[in-house]
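**Student:** generate a structure from the sequence data that follows.
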Amino acid sequence: MGMAYAQGATNGGPPSSMLGALITPIAIFVVFYFLMIRPQQKKSREQKNMLENLKTGDQIVTTGGLYGTIVKFGENNRVKVKLAENITVEIARGAITEKAAETTEVAKGKSD
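**Tutor:** Below you'll find the model as predicted:
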């Protein structure tokens, strides 16, 4: 007395599970793109635009946190920056992180 069990025909698995396996990584990438990659690209474009539009007399902040005023633009992306009275340094243009507010207390040389 043998019992026969019916087996369903399988074509390599149901198509819905394969589709679900592809949708999950794609959805993760889309979320990652909008939360991480796109804002970073926008920030990079803004930084590049700011560096291209610098001019003599602009007050800036360097990557080291130093405040100064641009005195002169040199060759090879070098910028001469006045940090204080009689103190001028030459830095790479890429070391400038942002333009400082025109009325900062540090730039005016005032201290409490």
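**Student:** going forward, measure contacts and count neighbours with C-alpha atoms only.
**Tutor:** OK.
**Student:** wait, what's in contact with G68?
**Tutor:** In this structure, G68 makes contact with 59-61, 81-84, 107, judged by Cα atoms under 8 Å, 6 or more residues apart in numbering.
**Student:** with adjacent residues omitted, what lies nearest to it?
**Tutor:** With Cα to Cα, 6 or more residues apart in numbering as the criterion, G68 has its nearest non-adjacent residue at 4.4 Å, and that residue is L83.
**Student:** next, the structure of the following sequence, for comparison with the previous one:
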Amino acid sequence: MQNKFAAVFAIFAGLSLPALAQAAPPAAGPGVLTQVMFFLPLILIFYFLLIRPQQQRAKKHKLMVENVKRGDSVVTSGGLIGKVTKVGDTEVTVELAENVRVRVIKAMVVEVRGKSEPVAAND
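**Tutor:** A predicted model of the protein is given here:
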């Protein structure tokens, strides 16, 4: 019985030694320049489809918020529509109804309607 184990062990040991002694072939993958040329169009697509439009929207919103003045009709992010009665550095006071005034952070103003633009009717 021990002879069988010794013979099987010798066979497996003989088979595994040449496999360990062989060197692995060098990895032949794409070069760095090829990888950069692949990812560059993807980065440009992401920039023009996602990043640039978001930056333009943020710039437009910032300009709109900076130009809010007394008497403008505004819509807040909560959906409230009112008339601006006081403008501060970071806040505006909005009159929602007669003698109902709330302070709103300027960044939460979503839309500024001019003095002459009426609110749409619910017909």
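**Student:** which one of the contacts of G68 of structure 1 sits closest to G74 of structure 1?
**Tutor:** Lowest distance from G74 of structure 1 to the contacts of G68 of structure 1 (Cα to Cα) belongs to V81, with 10.8 Å.
**Student:** state the helix or strand in which the counterpart of that closest one in structure 2 lies.
**Tutor:** Using TM-score structural alignment as the criterion, the counterpart of V81 of structure 1 in structure 2 is V94. The secondary structure element spanning V94 of structure 2 is strand 91-97 (assigned by DSSP states H and E).
**Student:** contacts for stretch 104-112 of structure 1 next, please.
**Tutor:** When contacts are defined by Cα under 8 Å, 6+ apart, stretch 104-112 of structure 1 is touched by residues 59, 67-69, 84.
**Student:** where along structure 2 do the strands fall?
**Tutor:** With strands called from DSSP state E, structure 2 shows them at 73-76, 81-87, 91-97, 100-105, 109-113.
**Student:** out of the ones you listed, which is closest to Q35 of structure 2?
**Tutor:** Using Cα to Cα as the criterion, the shortest distance between Q35 of structure 2 and the strands of structure 2 is 42.4 Å, found for strand 109-113.
**Student:** that older thread, now the contacts of G68 of structure 1 in CSV, with distance to P39 of structure 1?
**Tutor:** Formatted as CSV, the contacts of G68 of structure 1 follow (distance: Cα to Cα, whole Å):
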residue, distance to P39 of structure 1
Q59, 26
I60, 23
V61, 22
V81, 30
K82, 33
L83, 32
A84, 35
A107, 31
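**Student:** neighbour-wise, give me the winner out of these.
**Tutor:** Taking other Cα atoms under 10 Å as the neighbour criterion, V81 ranks highest of those with 25 neighbours.
**Student:** wait, isn't it in contact with E90?
**Tutor:** Yes. At 6.1 Å, V81 of structure 1 counts as touching E90 under the criterion of Cα atoms under 8 Å.
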